[in-house]
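Engineer: Okay, structure incoming, though there's no sequence with it:
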């Protein structure tokens, strides 16, 4: 596909609903007793994988024309044995969190996924769950899908120190801890996104967070709630970078989630001198409007505790850094190697094709800028965030950029290219 060519962007965008919260709204709605209402659910492929999995487990989910969902919760022990393996599609979030949710069931359950998902390591979730007396095995005794969650009637609490920051691993443990007999402690070295902890509280659960130690005592019962999902800051990141690197441009992004564990992208933009304003803050729903304009950018170093707060945004931050004066260094981002693809190598490879001065390291990237980009043939690697990042890169050249596997973008943002075309000033290429 030939990417949209434009040198300026202007207008107002309302990005899709937050993917992390959309996943969890289904999960908590299914685990709670009563009817949960979800507004502004993200109808993207990953989240639909979660929705379909719970339907296959016997949960009644009603979809309304206005995008609202109603979920008839069955509690922690009310699932029905599925008649076939649960298909996770491309969703690592669904897979890893479901392992914790289904760790205590009276029947075997198999989780399958697409070719990309089947290459992603699951041992970092399997191992702590198996320490809690779950019994989860990968194909041929490996850590890869298809995964079998064997029937199990007991989960034990544990004390666990996270080896690396990962909201998905942490969440899987917390879902299992809700069903365990006793108190589970999870210690984080760096804080990762806390949507699971916040939604446990929202659904009437008891959880304590003291600095970077999380304490949860099971078993617990959850109560149905009304959930309104804010806009996804990870989706907004692509437009934030677009507005900052395009000349004579300004964008307004409405109703974007600003949960503090997710706003690392805003901190980096500020550090690099971006023309960014945060307005209309909605404290209750942790949302705000973001205004971004063309910016003179300075290089920075991105490392340590901020990494978990922007892990999904690092590919597009790397693009941002190609337009900053100086050398930007990204460290401590090993987590990127086990996403939809090895995002460290994929980001470096694709931006190099366009002329960027970028080098992959063991745990991050080194980017020298500012650098003019040119056209070329690029590949999404079937990774939605790589695909969207490359469309933003097209702002920086008048040459044609052709993208292989653009369909991957639909995993989190089905209408991304439509929205991008709408803000493009005199786009030279239509889809």
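Structural biologist: Looks like it came in fine. This is a predicted model, so every value here is computed, not measured.
Engineer: Please make it C-alpha for all contacts and neighbour counts, starting now.
Structural biologist: OK.
Engineer: my read: residue 280 touches residue 291, true?
Structural biologist: No - using C-alpha atoms under 8 Å, residue 280 is not in contact with residue 291, being 10.6 Å away.
Engineer: the more surrounded of the two?
Structural biologist: Neighbour count, other C-alpha atoms under 10 Å: between residue 280 and residue 291, residue 291 has more, with 18 against 11.
Engineer: Quick check: the gap between the closest residue to the more buried one other than its chain neighbours and residue 239.
Structural biologist: Among residues not flanking residue 291 along the chain, residue 252 sits closest, at 4.5 Å (C-alpha to C-alpha, 6 or more residues apart in numbering). Per C-alpha to C-alpha, to the nearest Å, residue 252 is found 9 Å from residue 239.
Engineer: ditto for residue 77
Structural biologist: 42 Å.
Engineer: residue contacts, residue 128?
Structural biologist: Neighbouring residues of residue 128 by C-alpha atoms under 8 Å, 6 or more residues apart in numbering: 160, 173.
Engineer: And what about it, helix, strand or coil?
Structural biologist: State at residue 128, reduced to three classes by DSSP: H, G, I helix; E, B strand; the rest coil: helix.
Engineer: now do residue 337
Structural biologist: helix.
Engineer: Please report how far residue 236 lies from residue 50.
Structural biologist: Distance from residue 236 to residue 50, by C-alpha to C-alpha: 22 Å.
Engineer: before we move on, back to that, which helix or which strand is home to the residue nearest to residue 291?
Structural biologist: Secondary structure from DSSP states H and E places residue 252 in strand 250-257.
Engineer: take the one below as the second:
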């Protein structure tokens, strides 16, 4: 079973040229944060372009359970009437975060400095993921967590009755951990300081400033130092959510490997802490251009033009780039399989603890389709077979992971034989219009038994 419904087997067939415009949904990371900070502001926040995938809808339900008044006004248009910093009430039920690691970790941070007890759970995938990386720093504020062995959900988090500000150095690059600490710091007196050796996506910092929080970012010998002054009165905002670069990755990468393709993906957020994939693709020789560059809602945005690129070659992706493209390594490996030479990806141990073990899931699935892969604890290498060289024909397993499912469906569009996946159901969590969008630009997908 998928996390939110029946199993959906799907087959991706070799495709003719992909063409047209691919209007991908709103950014998932920004959508989560807009709902949470809207719930922590005093007054009414209006949001347009919100991603209405299951992950984000679960966060909206959680904010309602804490006392925020939330209404859907139309497609992607939402109203959030917040309760203010420190105003969360204790929910009367378990907070089910479905498949969303981002959702559960950010919500934990937001409530950790309020004197309430909250029990969190999720689907089969989320309940295997480690939460100690968030609950450990939240305990420094005075919060207490009780969960299953290994710090896994279901888990009850008891917020601090008398929170104290903290100074915390993030041990591994993680925007989720950083953001959880910053959200907890909102209801702690004084200054909370977060230090990260490698910059991660900075949507939380940008949005906190937009809501009126006193926050500064400075580079130092220790790394990137973020200082937040606690207990502000957050002011409601009007937020236009840019389109999600992680979702754009799939039609973009499919176009690069399917002969004759030429597509436009408009309005994509190009925050420099999120754009590592596109930089890597261009280094590989991809015909990928930015058109109509602009700024929307404090975020850099552009229209992406992607054309078939048969001459791509493998590269060694700098480990320092991992934080800016951690969710895009699965689809990058699909492009790498269609390039010439080896693509080397190192410093990516975070992939082992995502919705699935993404290194193992992609390595086994690529091998099932005739591609040579080497892998280790925090690295993997894909040996490319050149344009049109992937045999395909394999059955792959999505492991309840939306990005694994979408990546192998893209592989099938350029392979010599169809690629089957056991379950496309998890795609609904982040990209609910993936199937009709891809079909609209020429992909041939069908729902078939395995």
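Structural biologist: Structure's in. What do you need? On a predicted model such as this, the values are computed, not experimentally measured, just so you know.
Engineer: ok so, going back, when residue 236 and residue 50 of structure 1 are compared, which one has more neighbours?
Structural biologist: Higher neighbour count among residue 236 of structure 1 and residue 50: residue 50, with 27 against 24, using other C-alpha under 10 Å.
Engineer: Work out for me the element residue 49 of structure 1 sits within.
Structural biologist: helix 45-56.
Engineer: make that residue 215 of structure 1, sorry
Structural biologist: Short version, using DSSP H and E: residue 215 of structure 1 is in strand 213-218.
Engineer: ok so, going back, what's the average distance for the following helix or strand past the strand holding residue 252 of structure 1 when superposed on structure 2?
Structural biologist: Sequence order places helix 264-271 as the next helix or strand after strand 250-257 of structure 1, per DSSP H and E. Following superposition, helix 264-271 of structure 1 is found to deviate from structure 2 by 0.8 Å on average (mean C-alpha distance after the TM-score superposition for structure 1).
Engineer: quick check: helix 264-271 of structure 1 aligns to which part of structure 2?
Structural biologist: Here helix 264-271 of structure 1 aligns to structure 2 at residues 276-283, judged by TM-score structural alignment.
Engineer: again with stretch 96-113 of structure 1
Structural biologist: Under TM-score structural alignment, the match for stretch 96-113 of structure 1 is residues 105-122.
Engineer: How far off centre is the matching stretch?
Structural biologist: Put simply, stretch 105-122 of structure 2 sits 20 Å off its chain's centre (C-alpha atoms, centre = their mean, to the nearest Å).
Engineer: So residue 77 and residue 239 of structure 1 - more neighbours on which side?
Structural biologist: Legend: neighbour count by other C-alpha under 10 Å for residue 77 of structure 1 and residue 239, higher for residue 239 (27 against 12).
Engineer: Give the equivalent position in structure 2 for the more buried one.
Structural biologist: Match for residue 239 of structure 1 (TM-score structural alignment): residue 251.
Engineer: Over to residue 389 of structure 1?
Structural biologist: Aligned counterpart of residue 389 of structure 1 in structure 2: residue 407 (TM-score structural alignment).
Engineer: That match and residue 376 of structure 2: what is the separation?
Structural biologist: For residue 407 of structure 2 relative to residue 376 of structure 2 (C-alpha to C-alpha), the value is 20 Å.
Engineer: Settle it for me: which of these two has more neighbours?
Structural biologist: Taking neighbours as other C-alpha under 10 Å, residue 407 of structure 2 and residue 376 compare with residue 407 leading, 24 against 12.
Engineer: Report whether the more buried one is found in a strand, as I expect.
Structural biologist: No - membership of residue 407 of structure 2 in a strand is not supported by three-state DSSP, which gives helix.
Engineer: Secondary structure class of the closest residue in space to it that isn't next to it in sequence, three-state.
Structural biologist: Leaving aside its sequence neighbours, residue 407 of structure 2 sits nearest to residue 331 (C-alpha to C-alpha, 6+ apart; 4.9 Å). The three-state label given to residue 331 of structure 2 by three-state DSSP is helix.
Engineer: Next: residue 67 of structure 1.
Structural biologist: coil.
Engineer: Translate it into the numbering of structure 2.
Structural biologist: By TM-score structural alignment, residue 67 of structure 1 lines up with residue 76.
Engineer: residues near that match, how many?
Structural biologist: 17.
Engineer: For it, give its distance to residue 83 of structure 2.
Structural biologist: Residue 76 of structure 2 is 22 Å from residue 83 of structure 2, by C-alpha to C-alpha.
Engineer: sec struct for the closest residue to residue 320 of structure 1 other than its chain neighbours, please.
Structural biologist: Spatial nearest neighbour of residue 320 of structure 1, excluding adjacent residues (C-alpha to C-alpha, 6+ apart): residue 241 at 6.1 Å. Each residue gets one of three states, and residue 241 of structure 1 gets helix by three-state DSSP.
Engineer: Now for residue 241 of structure 1, how many residues are close by?
Structural biologist: Residues lying near residue 241 of structure 1 (other C-alpha under 10 Å) number 26.
Engineer: what does residue 320 of structure 1 give?
Structural biologist: Residue 320 of structure 1 has 28 neighbouring residues, counting by other C-alpha under 10 Å.
Engineer: ok, the residue mapped onto it from structure 2 - contacts?
Structural biologist: Residue 320 of structure 1 maps onto residue 335 in structure 2, with residues paired by TM-score structural alignment. Going by C-alpha under 8 Å, 6+ apart, residue 335 of structure 2 touches 253, 256-257.
Engineer: With residue 408 of structure 2 instead?
Structural biologist: 334, 365, 396, 419-421.
Engineer: how near is it to residue 185 of structure 2?
Structural biologist: Residue 408 of structure 2 is 40 Å from residue 185 of structure 2, by C-alpha to C-alpha.
Engineer: Same question for residue 129 of structure 2.
Structural biologist: 24 Å.
Engineer: Same drill for these two, tell me which one is more crowded.
Structural biologist: residue 185 (31 against 20).
Engineer: Isn't that one up against residue 160?
Structural biologist: No - using C-alpha under 8 Å, residue 185 of structure 2 is not in contact with residue 160; the gap is 11.3 Å.
Engineer: joint contacts of those two?
Structural biologist: In contact with both residue 185 of structure 2 and residue 160: residue 113, using C-alpha under 8 Å, 6+ apart.
Engineer: Assign residue 381 of structure 2 to helix, strand or coil.
Structural biologist: Assignment for residue 381 of structure 2 (three-state DSSP): strand.
Engineer: Need the counterpart of residue 305 of structure 1 in structure 2.
Structural biologist: Match for residue 305 of structure 1 (TM-score structural alignment): residue 320.
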